[in-house]
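Q: got a predicted structure plus its sequence, pasted below:
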Amino acid sequence: MSSFQVSRGTPRSAFVPSPVFVGILALVAVSGWMTWTGYGNVRVDVFLLVLSGWVLSLCLHEYAHALVAYFSGDRGVADRGYLTLNPLKYSHPLLSIVLPLVIVVLGGIGLPGGAVWVDHAHVRNKVKESLISAAGPATNVLFALLLAAPFAFGAGDDLRLALTGSGEVVVLGEHGPFWLALGALAFLQVTASVLNLLPVPGLDGGNLLQPWMSPAYRRTYDLFAPYGFILLFMLLWQPTVNHYFFALVTWLAGLIGVPEIGQYGLEFMRFWSDR
């Protein structure tokens, strides 16, 4: 055991980023360079940057939950490997990583995944329980603001789209594809922030409120919690709900400076399509 311990019984190695996470960071950096320089097929570059950046944000989202849980009393998150930022350690990797990636590719929505498992028996404080739930969405909000910051300082002002004679869409402007990908990532973070803060049973927004409910309401909440994700998924595929949801997200994204064209990056990255 290392001589340095963050807490009794927790070695320093529990906080060391895993090789898997380092690999994700490397993919973000390489795909970012490819997109910046226009290396190869630019639509593939944008695809790699958006997806690797999205996975990175998912890891940080779950890490925030685990880190706050650790300092709130649940030291077991260290033993479960959540503090190493390794997505393969999540209790539901399929829900936490694979499904959100598929939804991003198909629908352009930052759908929240399955959260890390927290033993609330060791967290005996309502404020701390709510903070654990709020930590993940707060990470998405911060990520959205950081990604939007360059646009506030004029980056990507010359970004625009054009059609070639063959009908192919091209991205114009200095480093246009990079800024398009960054705008798409920022837009995704706004969608994730909104969805994660909705008071839906089983999701972060609902879990944030759950500690403050009366015992009767908590029992009802716990009954519906396993199905909250499915309910949200079904609602988002309803045309009317989908329209109002994206209208809200577009408005919020505009408030923080994300260019409206950034949303198109989620379509542009589908290099296998005609658009």
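A: Yep, that arrived.
Q: from here on, just use CA atoms for contacts and neighbour counts.
A: Fine.
Q: distance from the chain centre to the helix or strand hosting Trp179, please.
A: Element membership for Trp179, per DSSP states H and E: helix 176-197. Centroid separation for helix 176-197 versus its chain: 9 Å, with CA atoms, centre = their mean, to the nearest Å.
Q: name the helices or strands packed onto that helix?
A: Secondary-structure packing of helix 176-197 (3 or more CA pairs under 8 Å, 6 or more residues apart in numbering; DSSP states H and E): helix 19-37, helix 42-71, helix 126-152, helix 204-209, helix 239-255, helix 265-268.
Q: tell me which of those helices lies nearest to Gly173.
A: Set against Gly173 and scored by CA to CA, the helices and strands packed on helix 176-197 come closest in helix 19-37, at 11.4 Å.
Q: buried residues in that closest one?
A: If you call a residue buried by 16 or more other CA atoms under 10 Å, then helix 19-37 has these buried ones: Phe21, Ile24, Leu25, Leu27, Val28, Ser31, Gly32, Met34, Thr35, Trp36, Thr37.
Q: dump the residue contacts of the closest residue in space to Leu252 that isn't next to it in sequence.
A: Nearest-residue entry for Leu252: Val190, 7.3 Å, with adjacent residues in sequence omitted and distances by CA to CA, 6 or more residues apart in numbering. Listed by CA atoms under 8 Å, 6 or more residues apart in numbering, the contact set of Val190 reads Gly110, Asn140, Val141, Ala144, Val249, Leu252, Ala253.
Q: for comparison:
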Amino acid sequence: MDWSYVLYILASAAAVIVGIVVHESAHALAAYLLGDRTARSRGRISLNPMRHIDPFGTVLLPLLMIAAGGPVFAFAKPVPVYLGNLKHPKRDEVLVSLAGPASNVVLAVLGAVVLRVAADNAFAVASVLGAATTGAVASFCLQFIAVNLSLAFFNLIPLPPLDGSSILVLFLKGRALDRYYEVQRYAMPILIVVLYVLPTVFGIDLLGMYFDVTLQPVYRLLVRFALGW
């Protein structure tokens, strides 16, 4: 058994779970601050993973996707938000939606800061933790940055139930909005086609193209900062 690969999968799963828990808590906190107490009353402003984890969507699905070597898609229990309770429903819905991806960007930045501190004090850290453990921590930080940026930019894709769908609706009117709501019914099949069918069958990686112009530049910027390049 390749234990390094097993540790890689477990570290990836841990990073995904942390990212999703903070993501969902951020949605709940934003809704509460903007006037809707529903999520707070159900204990969703919490860093306790059990408040947010969906056994299949948060644990099993991403593990299967990591093992398959494909894009990682995960989801948690949806945060209940009642738009009628928000102070400015149309605007605040967008703010609540943006809170999740924004929290993942913050986590990615924190991961870069931790790695920068470790890199600046590499000798001292290695003398305390040992070279192997120090290397494992650095590797996890890079993984943590990549996972959280993936969660942030993936959730900004304008398809339900992803956060980007709430943002796109703000800019659509009339027939365009009606057509978009029609497309929403096929959101999950569309995601499956984009994530797996197009790359596997036709060699068209739309998600990779999207990440190349969104995730990758930010990832490279954070890594350059973290490693002092």
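A: Nice, thanks for sending it over. Small disclaimer: the values here were computed from a predicted structure and weren't measured.
Q: quick one: map the residue nearest to Leu252 of structure 1 onto structure 2.
A: In structure 2, the residue matched to Val190 of structure 1 (TM-score structural alignment) is Leu149.
Q: mind checking how far that match is from Gly57 of structure 2?
A: Distance, Leu149 of structure 2 to Gly57 of structure 2, by CA to CA, to the nearest Å: 19 Å.
Q: what residue in structure 1 is paired with Leu29 of structure 2?
A: Using TM-score structural alignment, Leu29 of structure 2 sits opposite Leu67 in structure 1.
Q: what residues are up against its match?
A: Leu83.
Q: any idea how far Trp212 of structure 1 is from it?
A: Relative to Trp212 of structure 1, and taking CA to CA, Leu67 of structure 1 is found at 22 Å.
Q: do Ser91 of structure 1 as well
A: Ser91 of structure 1 is 25 Å from Trp212 of structure 1, by CA to CA.
Q: picking up where we left off before, just put the buried residues of helix 19-37 of structure 1 in TSV and tack on distance to Val77 of structure 1.
A: Formatted as TSV, the buried residues of helix 19-37 of structure 1 follow (distance: CA to CA, whole Å):
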residue	distance to Val77 of structure 1
Phe21	17
Ile24	21
Leu25	22
Leu27	26
Val28	26
Ser31	31
Gly32	32
Met34	36
Thr35	36
Trp36	38
Thr37	40
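Q: between those residues, which is closest to Gly53 of structure 1?
A: When those are compared against Gly53 of structure 1 (criterion: CA to CA), the nearest one is Val28, at 5.9 Å.
Q: distance check, the closest one against Ser57 of structure 1.
A: With CA to CA as the criterion, Val28 of structure 1 and Ser57 of structure 1 are 11 Å apart.
Q: ok, Phe151 of structure 1 next?
A: Counting by CA to CA - Phe151 of structure 1 and Ser57 of structure 1 are separated by 19 Å.
Q: swap in Thr240 of structure 1?
A: Thr240 of structure 1 is 28 Å from Ser57 of structure 1, by CA to CA.
Q: again, but for Leu236 of structure 1
A: Distance from Leu236 of structure 1 to Ser57 of structure 1, by CA to CA: 21 Å.
Q: can you check Leu99 of structure 1 too?
A: 14 Å.
Q: neighbour count winner among these two?
A: Ser57 (20 against 16; other CA atoms under 10 Å).
Q: and stretch 81-90 of structure 2, how far from the chain's centre?
A: That offset, for stretch 81-90 of structure 2, works out to 24 Å (CA atoms, centre = their mean).
Q: need the residues that contact that stretch.
A: Ala28, Ala31, Leu34, Gly35, Asp36, Thr38, Ala39, Asp92, Glu93, Leu170.
Q: what are the buried residues along that stretch?
A: Buried, per 16+ other CA under 10 Å, within stretch 81-90 of structure 2: Val81, Leu86.
Q: what is the end-to-end distance of that stretch?
A: 13 Å.
Q: likewise for stretch 211-219 of structure 1?
A: Note: stretch 211-219 of structure 1 ends 11 Å apart using CA to CA.
Q: stretch 30-49 of structure 2 now?
A: Stretch 30-49 of structure 2 end-to-end distance (CA to CA) = 18 Å.
Q: need the contact list for Ala226 of structure 2.
A: Here Ala226 of structure 2 is in contact with Ala112, Val113, Val114, Leu115, Arg116, Val117, Ala119 (criterion: CA under 8 Å, 6+ apart).
Q: so how do I select the buried members of the contacts of stretch 81-90 of structure 2 in ChimeraX?
A: Of these, the buried ones can be selected in ChimeraX as follows, counting by 16+ other CA under 10 Å:
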select :28,31,34,35,36,38,39,92,93
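Q: and the contacts of stretch 81-90 of structure 2 as a markdown table, adding distance to Asp178 of structure 2?
A: Output for the contacts of stretch 81-90 of structure 2, formatted as a markdown table (distance: CA to CA, whole Å):
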| residue | distance to Asp178 of structure 2 |
| --- | --- |
| Ala28 | 28 |
| Ala31 | 26 |
| Leu34 | 28 |
| Gly35 | 28 |
| Asp36 | 27 |
| Thr38 | 28 |
| Ala39 | 29 |
| Asp92 | 22 |
| Glu93 | 19 |
| Leu170 | 13 |
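Q: nearest residue to the middle of structure 2?
A: The centre of structure 2 sits closest to Leu151, judged by CA atoms, centre = their mean, with a distance of 1.8 Å.
Q: against Gly84 of structure 2, how distant is that one?
A: 28 Å.
Q: ok, Ala68 of structure 2 to Leu61 of structure 2 distance?
A: To Leu61 of structure 2, Ala68 of structure 2 is 11 Å away according to CA to CA.
Q: same thing with Lys90 of structure 2?
A: Lys90 of structure 2 is 32 Å from Leu61 of structure 2, by CA to CA.
Q: counterpart of Ser41 of structure 2 over in structure 1?
A: If you follow Ser41 of structure 2 across to structure 1 using TM-score structural alignment, you land on Asp79.
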